[in-house]
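**Student:** Give me coordinates for this.
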Amino acid sequence: MTTADPSTPHRPYERYVALGDSQTEGLGDGDDTVGLRGWADRFAEQLAAHSPELTYANLAVRGRLAGQVRAEQLGPALALRPDLATVMAGVNDVLRPKFDVDEVAGHLEAMFAALTAQGARVATVTFPDPARLTPLARPLSPRVAALNDRVRRAALRHGVAVAEADRHPVVSDPRLWSPDRLHAAPIGHQRIAAAFAHALDLPGSDDSWTHPLPAAEPAGSAGRGRAVGAELRWAATFLGPWLRRRLTGRSSGDGHTAKRPLLLPVRTDQA
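**Tutor:** From the prediction side, this is the model:
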């Protein structure tokens, strides 16, 4: 894991900007009726507890590919002159039939380079093996492993902190994930926020986000039968509609814009 230099005293951040796709937007933590919270909001609240003057913008939009994040969000992010930025993108690319790890990694590295060159502290994340969440996703495992390797190498070149989410078994606990298995549940978003805080060595952060949840009841033979049924229901409910959008050229982000395009003060009274 890449972290801040421990010999350098932590400086309060004043302007935090989050770039990314649906995970950073907050899908799985709230909804479009009551509002989305998500790991970036939770992380901003943690930052604001130590930096009361912090302002925060979230430019993420669901469904965006890494190249779209770069094209649509990097310019506005640079214009906000953040002293801290997070970049999380690439999963939507992994899910596409034609995946080019060099292209995706190039977009991510370009964002790392531009943000750090302007003086921002930047943090990113590695992604868990999707086969640990659903066996149907096993063909995607080599793609995710290749992307994680490229993320680590690019981060090292640009001094970017990395939350190593893929290296800990807890990230595959289904209780951390929403029913679609693509977006974190509220407790999963909480863990992601803690992972970023730990990667940046923020005051009060530690590795507790890597600890397992309390043991669940064993599934048993009847439970295994329910698990097979759950796989089939997941494929019908989530995989089928996702494939139809890909075939018709539509995206879950069509018609959506950034939920928080401006730097605004952060509330710290969330539960």
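**Student:** C-alpha from now on. contacts and neighbour counts both.
**Tutor:** Noted.
**Student:** Can you show me the helices along the stretch 51-200 of the chain?
**Tutor:** 66-69, 75-79, 91-94, 101-117, 141-158, 186-199 (DSSP state H, counting those that start in this stretch).
**Student:** and these, which is most packed in?
**Tutor:** Highest mean neighbour count among these (mean count of other CA atoms under 10 Å): helix 186-199, with a mean of 24.
**Student:** Remind me what that one packs against, helices and strands.
**Tutor:** Helix 186-199 is packed against helix 38-50, strand 121-125, strand 161-163, with contacts defined by 3 or more CA pairs under 8 Å, 6 or more residues apart in numbering; DSSP states H and E.
**Student:** Please generate a structure for the following sequence too, so the two can be compared:
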Amino acid sequence: MEMNATYTSLVAVGDSFTEGMSDRLPDGTYRGWADLLATRLAARTHDFRYANLAVRGKLIGQIVEEQVDVAAAMKADVVTLVGGLNDTLRPKCDMGRVRGLLSEAVEKLAPSCGQLVLMRSPGRNGPVMERFRPRMEELFGYVDELAARHGALVVDLYGAPALGDQRMWDVDRLHLTGEGHRRVAEAVWQALGMDPEDDWRAPLPPALPPGWVTRRIGDARFAREHLGPWIGRRLTGRSSGDGRPAKRPDLLPYQLPPES
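**Tutor:** Below is the predicted model:
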């Protein structure tokens, strides 16, 4: 990868991870690693353009159907694709179908852009992670195969222990905090050949584990606010992204936020 390359456009494709949950801004909207990356790239390039097609809750089939052709037509310098993890977290998952759809997405996106970026997604340490680890690792192994076949970059977030630290995850236990998203942005930034600004793999400082009462309170809140609604959506065939538009559906000039 060329160091300090110039990129004039970025298109992000995926689900809630790329939409930016749970990096919440004061106005209630989500920022996330893709917005942070766009801000840093835009600061280096005049008339930088950015689109984020990601929508929370999307399965890989929906990403292929709703986002991939749109992204390919934009002919961006950089396209990021992260998908399939929602499929692996379902009680029933046809991994052969997931691999086929992911392959279809990469085959369309890779030749349409200057650089395709894939990821091995991070996972929160805990019992849920252990239950679904075999599927996730099967998915990530195929991501590596596709990248080698099509000249894509792979950002290995899964291989960074710091991103598995429970303190990097929101109370819903599914989405990264703002610090987690900041580290992902730094990881992609470096993968694109930019000079490092910090060590995104650095472990968090040691901390005392929470006591039994604190853990039980957290478990109860998680079950009430997140697990229950998630189960309800699964039982009724609904998704958190149903009817929700992409946050930046068009590849347009990106205005730097005031704090940048």
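**Student:** quick revisit: output the helices of the stretch 51-200 of structure 1 as a markdown table; include the columns distance to A49 of structure 1.
**Tutor:** As requested, those are exported to a markdown table (distance: least, CA to CA, whole Å):
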| stretch | distance to A49 of structure 1 |
| --- | --- |
| helix 66-69 | 28 |
| helix 75-79 | 23 |
| helix 91-94 | 30 |
| helix 101-117 | 24 |
| helix 141-158 | 27 |
| helix 186-199 | 12 |
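**Student:** Which one, of those, ends up nearest to G26 of structure 1?
**Tutor:** G26 of structure 1 lies closest, by CA to CA, to one member of those: helix 186-199, at 7.8 Å.
**Student:** what does the closest one contact?
**Tutor:** Helix 186-199 of structure 1 has contacts (CA atoms under 8 Å, 6 or more residues apart in numbering) with 1-4, 26, 28-30, 38-40, 42-43, 123-125, 161-165, 175-177, 205-207, 209-210.
**Student:** Ok, stretch 4-16 of structure 1 next?
**Tutor:** 44, 47, 50-51, 53-57, 80-85, 161, 199-203, 263.
**Student:** quick one on the thing from earlier: point out the one among the helices of the stretch 51-200 of structure 1 that comes closest to P218 of structure 1.
**Tutor:** Closest to P218 of structure 1 of these is helix 186-199 (CA to CA; 21.0 Å).
**Student:** roughly how far apart are the most far-flung residue of structure 2 relative to its centre and H226 of structure 2?
**Tutor:** Within structure 2, the residue lying farthest from the chain centre (CA atoms, centre = their mean) is V213, at 32.3 Å. To H226 of structure 2, V213 of structure 2 is 19 Å away according to CA to CA, to the nearest Å.
**Student:** Can you say which of the helices and strands packed on helix 186-199 of structure 1 is nearest to W242 of structure 1?
**Tutor:** Nearest to W242 of structure 1, of those and by CA to CA, is helix 38-50 at 21.5 Å.
**Student:** picking up where we left off before, write a PyMOL command that selects only the buried members of the contacts of helix 186-199 of structure 1.
**Tutor:** Of these, the buried ones go into a single PyMOL selection, burial set by 16 or more other CA atoms under 10 Å:
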select buried, resi 2+3+4+26+28+29+38+39+40+42+43+123+124+125+161+162+163+164+165+175+176+177+205+209+210
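**Student:** What's D250 of structure 2 aligned with over in structure 1?
**Tutor:** Aligned counterpart of D250 of structure 2 in structure 1: L262 (TM-score structural alignment).
**Student:** Now do the contacts for that match.
**Tutor:** Going by CA under 8 Å, 6+ apart, L262 of structure 1 touches Y56, A57, N58, L80.
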